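Trainee: Need coordinates for the below:
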Amino acid sequence: MILGDGLYNFIKVLGHTFIGLHGNLRNKDSGAILPTDRHTISENPPSLSYDDQRRTSIFLKDRIPTWVAITGYVAIAIVSTITLPHIFHPLKWYYIVVIYIIAPVLAFCNAYGCGLTDWSLASTYGKLAIFTIGAWAGASHGGVLAGLAACGVMMNIVSTASDLTQDFKTGYMTLASPRSMFVSQVIGTAMGCVVSPCVFWLFYKAFTDIGETGSQYPAPYALVYRNMAILGVEGFSALPKHCLTLCYVFFAGSMVVNGIRDAVGKKWARFIPLPMAMAIPFYIGGYFTIDMCVGSLILFVWRKMNKAEADAFGPAVASGLICGDGIWTLPSSLLALARVNPPICMKFLSRATNTRVDSFLGS
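Mentor: This is a model prediction of the structure:
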């Protein structure tokens, strides 16, 4: 569902772009520059507020040239293609070239999904790299290591797209220069290239049993991703029954739902759910759905009471709620370390498990 929704919107945006360019070229060739009595300019869309007009003008005035983005992407791709095979020998240079060719499409999908849900799904697209590159390399040519390394490359490219989107949105809302936001991102990435290896080296030297089951830092995700890489090398035959069938059905279903949304128009499309938003709870759990539902309900009621105030202060309230939810992770971790259990625990069980629990409680 995530991939289908993202690809549909990528093709849709690309189609609108080509149609717009074609229309501009036709108007330029026809020589129709100034309006005449018979050819009048179409009515402008409803004007934006003064704040939005100023934000838009500042954001577009200092934007990054397209040639800088393309040149930088190609330069990074060349550096990665040369250096990574020397670090991870099973990861051949042509694997990296294929990743950098496919990555822009998946980066758009991730930025689109992050814009809808404020949740980066870079790990989802990284898993696609694990399965494809691992199966391509094969078990006899280090497919497990090649798949894991390809996952790291893909996740870095795709996650950067969503991070930049959020940074540019912040710059748009705060009247900051897009170039300053981009430079800040570059500085932070450069710092991460130094800080991250140092932190890893510190953990690696301080805890000799890191990554082992039962240790203080078991690194459970390492085992999960390694097993996924092994699964990708072994082929689709190792997947659970009907797994691929479900993938195909929901991929096609997300395409159909988006097509219906575009066909019925804006009036009725607002009653049809977004496939990306439906897919998120399946991916990360139901707690995220509850947060979004409560927040949407608050915003809906607020707009009914005072629409202007809700539009003006809604983002600030949402930012405060998100920040508070994130900061609560720290005291929650401290309570977990102190082995303090919550007074109430809710779980959703299958019918068979629930029957066994009821029979146990009844006895």
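
Trainee: Going by C-alpha atoms from here, please, whenever you check contacts or count neighbours.
Mentor: Noted.

Trainee: Give the closest residue to residue 99 in space, chain neighbours not counted.
Mentor: Of all residues not flanking residue 99 in the chain, residue 154 sits nearest, at 6.8 Å (C-alpha to C-alpha, 6 or more residues apart in numbering).

Trainee: try residue 250
Mentor: The nearest residue in space to residue 250 (C-alpha to C-alpha, 6+ apart) is residue 1, at 5.5 Å.

Trainee: How about the contacts made by the one you found?
Mentor: Residue 1 is in contact with 250-251, 253-254, 275-276, 279, counting by C-alpha atoms under 8 Å, 6 or more residues apart in numbering.

Trainee: Quick check: helices, which of the residues you listed are part of them?
Mentor: Those of these mapping onto helices are 250-251, 253-254, 275-276, 279, per DSSP state H.

Trainee: another one to check against the first:
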Amino acid sequence: MVQLAPINTCYFDKDQLPKLVQDQQDQQQQHAGDAWQHITPGASTAEGPGGVPAGGGNAGFEDDNASSCAGIVPPGSQQPLPPFSGQFTLRAVLVGLAVGFAFVLLNMRLALATGLAANLQVVTTGACWALLRCYTSLLGRDMPCIRPLSAPEVSVAASTALAVSSSAAAAGFGSVLLALQDPIAQRVGSSIPDNLPSLVWQLGYWRLVGYMAMVGLSGALLVLPFRKLLFARPSMTFATGAAAGQLVNTLHTPAMSYHGHKQMARFAQWSSISFVFSGYQWVFNNPACNGFARFPTFGLQALRYTWNFDFSLPFVGLGILAPISVTWSMLLGGLLSWGLLWPLLSRMEGQWFAARLGPWDIRGAYGYYLTVAMALLLSDAAYHMVKGVVGVASAWMVEALRIMDTDTLSDASSLQFSMAAMERALRQHIFMSDGMRGWVGVLGFTVLAAAAAFALPALAAAGRLQVYHVLIAGVLAAVAGLANARGAGVTDLNMADAYAKVGMLVFAAWAGQGAGSAGAALACGGLLLGVSSTAVNAMYAWRAGFMTMASPIAVFIAHMIGLGASCLLTPAAWLLFDHSDSLLANDGFFASPMASVFRQTAVLASAGASALPAHALWVAFSALIVGLALNALRDTLPMRLRGVVPIPAALGVVFMSGASIAVDLAVGAAARIFWRLRYPRSADAYALVVGCALIAGEGLWGLGKGLLAAFGIQAPICMTFTVPPQL
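Mentor: You can find the predicted model right below:
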């Protein structure tokens, strides 16, 4: 039933065809009405039953998505969405490549200095918008032929920039690749007798180009057949991608309605708060201290097992965005692991694992954390991969369309603003009616995996790395890539490094002890790292395009162009640092500490299962069975009861990352519940905006933080809390 509401709002029953009864703003409402009629099931012959494009969930490339976008006028705009040729433009690709190369230099410097790499998607998106805006503003006044800038075009440029800027971490600069360098071998050799300094690679330019072509292009092709299934699940928020898309919508919204102005104001307000507070936290986070990350919210004894609120606003924003089932799963995982299992495990130090080992040593408690978490994540990915392969993908797709109606990011049953409801429906229509076939991704991934199987052993020059090793690594990389994509969709965390370490454990043990086993493990681990990392980045790019109503085909092609260009640009960026005197020196600025961790893991794993703690494999196998059982139970129960069963991917992340993430999500979920109780209409309309703003603000500060770290500027104040001895 339709009722009148003030200021461009209306109530509607989602089970009936919504109709706009009265034009309160004639032009705006007329455009919105036309757009709604355009996406009504049955209004277009390109759709089949349930809203799925004719020909199945993955229509062919010949069904150009641009034709389905033509004529759609987004709410708050007076111009229709541009066609494919207006989104995928030469200027967008060139701007994306330029921005991506600028930020890959920053990520490379950060990876070499700290071993870590920041997710700068929000920043690169803003930079792409700024450059394109300057270009159209300067030339558009004197050259009428210059096409006006649109939000989908910005998403296409940002997709290219994301592919290039994230390639340094995906290729293993700062981790796997540097672990094969002679300075790292000498550094680790003093503490591990089995380390062989001869296991080194010479990272020449063309060798790096070939290596990146093998490991850097497969991830995006891998998730191509699963993209709609991943987006359809309510728990798959991909919060960083959503924040980047919301940033574009806020910056680029011509002729905004009242609702659009309110959205922009809320986004600017909360992103500014997040940016300022992130900078304030950095002031107290000197490298010798922990800052707010170890603030004893619940006391020092609870802090020992990561039970604290660390004031991480991005995860608070994720808690606002994510369904309650995700928060519940994270909290339950924190209670089971950091509240029960790991405290009990710590009492077995010296019996179940060696005492007084480093925090990243796989022979210690970290071996349990890593194997159990990976077992849960891999069980989740393997279950859903088998479920799709055995022939239920089409039925799952029909269910996915229905599930999307209850997505937290697009909840039509609760969003009461007609503009927000219109945006939800338009996004669904554009994304679900793309023209990409799943077999294209399967074929491309298979070809690249086969090429890697024959080329990587010769390229790595590792005596024990065989063709069948790389073939099996390609199969495991497919499972790891899907698992990482699902985990990142739920928690917004990229666990690619953890999957690489698990792969190294498997292949080092398989290759056996002796010369070349650690090199074989690092090569296969690099393959898992590249595939699982690029798979997540592709999903982030699609989520940003989903938010801006960009053509999924345009976003995908731009992302693949960026990945191809990164094979040439990232090795060039490495050459700029290769001649530094402090590169990989123990006391130098570019010490790359994580490379030592990876090499130590590979050398220790060459001893086989004995490298792990005594009962780690049995505990991990039990976790694998539990994860499969939980997935089966979630599919068996009715929809309203599934939220009670925890999500294995969420459990796996919190088992290894700590309970503080679950606390952050719980704070965000509690804030949204309180907001909805007090101001239900405001909460339902602006929860997405506020959650994305908290993530985007911290992402913008990530640029400043990365620049400060890259140039060696440290925080001026040290704040730390000392945990008392264990009782």
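
Trainee: Can you calculate the TM-score here?
Mentor: Overlay of the two chains. TM-score (TM-score structural alignment, normalised by the length of the first structure): 0.79; 331 aligned residues with a C-alpha RMSD of 3.1 Å.

Trainee: The residue nearest to residue 99 of the first structure -> the second structure?
Mentor: Matched by TM-score structural alignment, residue 154 of the first structure corresponds to residue 528 in the second structure.

Trainee: Burial check on its match, number of neighbours?
Mentor: 33 (other C-alpha atoms under 10 Å).

Trainee: same deal with residue 643 of the second structure?
Mentor: Using other C-alpha under 10 Å: residue 643 of the second structure sits among 17 other residues.

Trainee: again, but for the one 3 residues further on
Mentor: Residue crowding around residue 646 of the second structure was assessed by other C-alpha under 10 Å; the count is 23.

Trainee: Run through the residues that contact it.
Mentor: Here residue 646 of the second structure is in contact with 325-326, 328-329, 332, 630 (C-alpha under 8 Å, 6+ apart).

Trainee: Please indicate which of those has the highest neighbour count?
Mentor: Neighbour max across the contacts of residue 646 of the second structure (other C-alpha under 10 Å) = residue 326, 27 neighbours.

Trainee: Name the helix or strand for it, please.
Mentor: helix 324-336 (DSSP states H and E).

Trainee: how about that helix, which residues of the first structure does it hit?
Mentor: So helix 324-336 of the second structure sits over no part of the first structure, by TM-score structural alignment.

Trainee: Next secondary structure element downstream of that helix?
Mentor: Downstream of helix 324-336 of the second structure (by DSSP H and E), the next one is helix 342-346.

Trainee: Leaving out the residues flanking it, which one is nearest to residue 500 of the second structure?
Mentor: residue 525 (4.4 Å).

Trainee: Return the residues in contact with that neighbour.
Mentor: 176, 499-504.

Trainee: Which secondary structure state is assigned to it?
Mentor: helix (DSSP: H, G, I helix; E, B strand; the rest coil).

Trainee: Could you report the distance from it to residue 501 of the second structure?
Mentor: 6 Å (C-alpha to C-alpha, to the nearest Å).

Trainee: would you list the contacts of residue 1 of the first structure in JSON lines and tack on distance to residue 233 of the first structure and neighbour count?
Mentor: Shown next, in JSON lines, are those (distance: C-alpha to C-alpha, whole Å; neighbours: other C-alpha atoms under 10 Å):
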{"residue": "250", "distance to residue 233 of the first structure": "24", "neighbour count": "17"}
{"residue": "251", "distance to residue 233 of the first structure": "23", "neighbour count": "18"}
{"residue": "253", "distance to residue 233 of the first structure": "28", "neighbour count": "16"}
{"residue": "254", "distance to residue 233 of the first structure": "28", "neighbour count": "24"}
{"residue": "275", "distance to residue 233 of the first structure": "30", "neighbour count": "23"}
{"residue": "276", "distance to residue 233 of the first structure": "29", "neighbour count": "21"}
{"residue": "279", "distance to residue 233 of the first structure": "26", "neighbour count": "17"}
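
Trainee: In the second structure, what stretch matches stretch 56-75 of the first structure?
Mentor: Under TM-score structural alignment, the match for stretch 56-75 of the first structure is residues 428-447.

Trainee: again but with stretch 233-248 of the first structure, I slipped
Mentor: On the second structure, the counterpart of stretch 233-248 of the first structure by TM-score structural alignment is residues 606-621.

Trainee: Tell me the spacing between residue 701 of the second structure and residue 708 of the second structure.
Mentor: 11 Å.

Trainee: same deal with residue 640 of the second structure?
Mentor: Taking C-alpha to C-alpha, one finds residue 640 of the second structure at 48 Å from residue 708 of the second structure.

Trainee: sorry, back to before: can you list the residues that contact the helix holding residue 326 of the second structure?
Mentor: Contacts for helix 324-336 of the second structure (C-alpha under 8 Å, 6+ apart): 235, 319, 490, 643-648, 650-652, 654-655, 658-659, 661-663, 665-666, 669.

Trainee: about what we covered before: more neighbours: which of residue 701 and residue 708 of the second structure?
Mentor: A direct count of neighbours by other C-alpha under 10 Å for residue 701 of the second structure and residue 708 places residue 701 higher, at 22 against 14.

Trainee: did I read that right, the more buried one in a strand?
Mentor: No. Per three-state DSSP, residue 701 of the second structure lies outside any strand segment and is helix.

Trainee: That one: what's its closest spatial neighbour, skipping adjacent residues?
Mentor: residue 275 (5.6 Å).

Trainee: residue in the first structure matching the one you found?
Mentor: For residue 275 of the second structure, no residue is aligned by TM-score structural alignment.

Trainee: Check the alignment and tell me where residue 270 of the first structure lands in the second structure.
Mentor: Match for residue 270 of the first structure (TM-score structural alignment): residue 643.

Trainee: State the distance from the closest residue to that match other than its chain neighbours to residue 652 of the second structure.
Mentor: Of all residues not flanking residue 643 of the second structure in the chain, residue 325 sits nearest, at 4.8 Å (C-alpha to C-alpha, 6+ apart). The gap separating residue 325 of the second structure from residue 652 of the second structure is 15 Å, by C-alpha to C-alpha.
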